[in-house]
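Novice: I would like the atomic coordinates for the input below:
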Amino acid sequence: MADALKIGIAGLGTVGASLARILQTRANALAIACGRPLTITAVSARSKGKDRGFDLDGIAWFDDPMDMAEKADIDVFVELIGGAEGAADQSVRAALSRGLHVVTANKALLAKHGVALARMAEEKGLLLNYEAAVAGGIPVIKTLRESLTGNHFSRLYGIMNGTCNYILTRMEKEGLSFADCLKEAQRLGYAEADPTFDIEGNDTAHKLAILTTLAFGSQIAADEIYLEGISNISIDDIQAAHDLGYRIKLLGVALKTATGIEQRVHPTMVPLDSVIAQVDGVTNAVALESDILGELLMVGPGAGGNATASAVLGDITDIAKSRPGAQQVPILGRPAHLLEPYAKAEMTRHEGGYFIRLSVVDRAGVFASIATRMAENNISLESIVQHAKSAASGDDTKNIILVTHATMEHAVRQAVAAIKGEGYLLGEPQVIRIERTKAA
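Specialist: Presented below is the predicted three-dimensional model:
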């Protein structure tokens, strides 16, 4: 049997502790599968005295992950600290500079510095693996980097944030408000004390940017993503969507167009009979559309200690099985220096159409005015109906629900702006894109 692969783990939170326990309790099985032992020789965390459920005997402790990256007797540096800057970025760069393979679950780090880190690793013939950075335990990175080589991708989309999916699921199934569902998600540990990063779509955007690069061969462009969160989704929207045959999900969507790449994260209405509409709770799902395979939908646990640790462990075992000097799989799907400059395509014609909810003063002529504003912007309506008022609405108000056929983004925005100027609108209009999915 070959020499042991010596592993250093930086960050012993839920994922890091789970990974360490798995490496210790399944050491024999892993050694047989990999052809060599996988041994933890160093760890780094803030508090040494905390009981994390694994044996620290014989493992070197480092208070500073930089010290571990620079000095520890390790072959693989596992970064589970988090964050795009500071200790995570510095220690990963130090590990690569020293000639260590790196495994990370840090989507924020990759979204900001992924291309530069890939260049560093490839120049030294090192592996930089990051399966756990996107969709937890779903092997979407390996699928894009290796299994679907040769496919040309046209679109990818998915549910990539368990917090948002949990909130939207509870709102629909139990009729709870967004605020109540968020509080419950925080109590259960699904949402952070400050949930902004999740509920406003930033977490999904980081993951989408990484998948976009793998699918389309462009440089990572997390700052070029159209972004809407779910904080303004109401029970009215949830109920109206269901009555129309849809369910609301926060999706990340990327597609290749004639003018470039379109990336967007926003609440989306998907058909009730589609597979992705059935993905509830903290579960994630990613769909890939390609010319050879068609559509592939992968569903699984998107977060949590064991799910994420499983993905990290898979990356470590890939390193353990790799042959020194062998040609490595490009870290971002193609060599970093061959990634194309990112060309942003503006959001134009949306094939699925739009759902528009307007809360208006109940008076004569409102229906006609709304229809006129839509026609002036060449928007064809599939339906326009008065919907049940919410409990908080007064008798002199009503909700008007519009569903459009495929139309242009700017046309919808212009029509809504014109309606806002008419004087009968109460509050902000709600505009949600309808996504046509193939998996049903």
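
Novice: going forward, measure contacts and count neighbours with C-alpha atoms only.
Specialist: Noted.

Novice: okay, how far is it across stretch 375-386, tip to tip?
Specialist: 19 Å (Cα to Cα, to the nearest Å).

Novice: whoops, stretch 373-387 was the one
Specialist: With Cα to Cα as the measure, stretch 373-387 spans 20 Å from end to end.

Novice: Another for comparison:
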Amino acid sequence: MSGPLRVALAGLGTVGAGVVKLIEVNRTLVERRAARPIQVVAVSARDRNRDRGIDMSAFEWVDDPVTLAARDDIDVVVELIGGSDGPALALARATLESGKALVTANKAMLAHHGIELARMAEAQGAALKYEAAVAGGIPVIKGLREGAAANEIGVVYGILNGTCNYILTTMEKEGRAFNEVLEEAQRLGFAEADPSFDIDGVDAAHKLSILASLAFGTRLDFEGVAIDGIREVEAADIAYAETLGFKVRLVGIAQADANGLFQRVHACLAPVAHPLAHVDGSLNAVVAEGNFVGRLFFQGSGAGEGPTASAVVADLIDIGRGEFGPAFAMPVDSLTALPPAAAGDRVGRVYLRFTVADRPGVLAELTAAMRDAGVSIESLIQRGNTENGGVYLVMVTHEVPERAVTDALARLHGSENILGRPMLMHILDF
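Specialist: Prediction:
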């Protein structure tokens, strides 16, 4: 057995404390699998006096986490500070510049600076590992980078945010309004006090951009992700979707082809026969379609102390064994820079929910706009009074180019018969 792998932990929130606990509880197993001891040497956190449920007195505390990168008694730094810039990025850069291994759970930092950090790791021959950054305890990074390495991946998609999935599936089961369920999620700790990154789709977009790079061998392009969250999803949408044979889920989809790199996070309708329709609560799930392996389906806990700590320590075990390669499955210079693919060229079915005035001629106006834009309607539901005195009118289209739906909505813009902004959700067809 080799000498110990000496670890510094920066950030001792829920996950950081979980890493310490896991190493302690599973020490014998972890050391057998790493073929050497894994020893936490030093830690850094803002609050030394916080009760973390575990004895931290054995570790050296430092106030400035960036100083951990320069220490000769540390082999690997675990960054759990969070944030795309600031101390987290400074620590990541300093760690890799010093030739030390870096383990991070920071999807925002990777989405914005992953290429830079991967290039630094390559230059220094250092490990850059981030299994915990996407889908928590689900080994999807290792699955794509190693298990599916021989395959051409056609598409990768999934439920990448547990907060949104908890809200949507609770609305589904209990028929409650979005705001009510969000407030409950905040009380239960499933949602942050400021839930914007989650419910507006930004968190899922960070993760999707990382998955896309791994799956397709393309350069990270977070700015190219079209992002739309779940704020506008109403209980009525959930109910109508169920009537039509669907479940509403926030899904991130990435696809690379001759048209470029398509990346989108959006609320969509998953057919009840699709595996994603059965991913409930705060679970995450990722689907990848390989040309030889077929459909790969990963599901599990996407956040929380145990699952995320498990992913962090799995990375430490790999480093302990000397098992690591390029951060994004191939050298940075081999990654392809693809332009964003135009969404208007995509063909599929669409769910549209209008709130309309309850008077004659409204349905004729809507269907005429669809006809003139070349949109064929597959099914239509009209029922129920809304709070503003209108009624809901729901359409599901036949397969149609997205630009045609955009054209139809443009034709209806400004109509006095339409009360509020229409709700559009694409139907998952993979």
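
Novice: Now do stretch 350-370 of the second structure: which range of the first structure does it align onto?
Specialist: Aligned by TM-score structural alignment, stretch 350-370 of the second structure falls on residues 354-374 of the first structure.

Novice: List the buried residues of the matching stretch.
Specialist: The neighbour-count check on stretch 354-374 of the first structure (16 or more other Cα atoms under 10 Å) flags 354-362, 366, 370-371, 373-374 as buried.

Novice: nearest to E409 of the first structure, of the residues you listed?
Specialist: Among these, Y354 lies closest to E409 of the first structure (Cα to Cα), at 9.1 Å.

Novice: That closest one contacts R436, correct?
Specialist: No: Y354 of the first structure lies out of contact with R436 (Cα atoms under 8 Å); the separation is 11.1 Å.

Novice: For the residue lying closest to I23 of the second structure once chain neighbours are set aside, which residues are in contact?
Specialist: Excluding the flanking residues, the one nearest I23 of the second structure by Cα to Cα, 6 or more residues apart in numbering is V30, at 7.0 Å. Counting by Cα atoms under 8 Å, 6 or more residues apart in numbering, V30 of the second structure touches I23, P37, I38, I317.

Novice: Could you say which helix or strand holds V30 of the second structure?
Specialist: Using DSSP states H and E, V30 of the second structure maps to helix 27-34.

Novice: now do G300 of the first structure
Specialist: Here G300 of the first structure, judged by DSSP H and E, is contained in strand 294-301.

Novice: average offset between that strand and the second structure?
Specialist: Strand 294-301 of the first structure, aligned to the second structure and superposed, deviates on average by 0.8 Å (mean Cα distance after the TM-score superposition for the first structure).

Novice: Next, the buried residues of the helix or strand following that strand.
Specialist: Counting by DSSP H and E, the next helix or strand C-terminal to strand 294-301 of the first structure is helix 305-321. The neighbour-count check on helix 305-321 of the first structure (16+ other Cα under 10 Å) flags 305-317, 319-320 as buried.

Novice: how much space between V313 of the second structure and G306 of the second structure?
Specialist: Counting by Cα to Cα, the gap from V313 of the second structure to G306 of the second structure is 11 Å.

Novice: Residues that sit against both of the two, list them.
Specialist: Joint contacts of V313 of the second structure and G306 (Cα under 8 Å, 6+ apart) are L22.

Novice: Help me confirm that A357 of the second structure comes into contact with G420.
Specialist: No: counting by Cα under 8 Å, A357 of the second structure does not reach G420; the two are 10.4 Å apart.

Novice: so what's the nearest residue to H266 of the first structure once chain neighbours are set aside up against?
Specialist: In space, and not counting its chain neighbours, H266 of the first structure is closest to E228: 4.5 Å by Cα to Cα, 6+ apart. E228 of the first structure makes contacts with E200, G201, V265, H266, P267, as judged by Cα under 8 Å, 6+ apart.

Novice: Among those, pick out the one closest to Q414 of the first structure, please.
Specialist: Among the contacts of E228 of the first structure, and counting by Cα to Cα, the member closest to Q414 of the first structure is H266, at 19.2 Å.

Novice: What distance do you get for the closest one to M347 of the first structure?
Specialist: 13 Å.

Novice: can you check T213 of the first structure too?
Specialist: 19 Å.

Novice: Neighbour count for these two, which is higher?
Specialist: T213 (22 against 14; other Cα atoms under 10 Å).

Novice: and the more buried one, that's in a helix?
Specialist: Yes: T213 of the first structure: assigned to a helix according to DSSP: H, G, I helix; E, B strand; the rest coil.

Novice: doesn't H206 make contact with it?
Specialist: No: counting by Cα under 8 Å, H206 is not a contact partner of T213 of the first structure; they are 11.2 Å apart.

Novice: Would you agree L255 of the first structure is in contact with S154?
Specialist: Yes: between L255 of the first structure and S154 a contact is recorded at 5.6 Å, counting by Cα under 8 Å.

Novice: Spell out which residues are contacts of both of those two.
Specialist: Between them, L255 of the first structure and S154 share no contacting residue, judged by Cα under 8 Å, 6+ apart.

Novice: show me where the stretch 201-350 of the first structure has strands.
Specialist: Along the stretch 201-350 of the first structure, counting by DSSP state E, counting those that start in this stretch, strands occupy 226-227, 246-257, 260-271, 283-290, 294-301, 349-350.

Novice: between the ones you listed, which one is nearest to D55 of the first structure?
Specialist: strand 294-301 (27.3 Å).

Novice: and which of the contacts of E228 of the first structure is nearest L56 of the first structure?
Specialist: G201 (37.9 Å).
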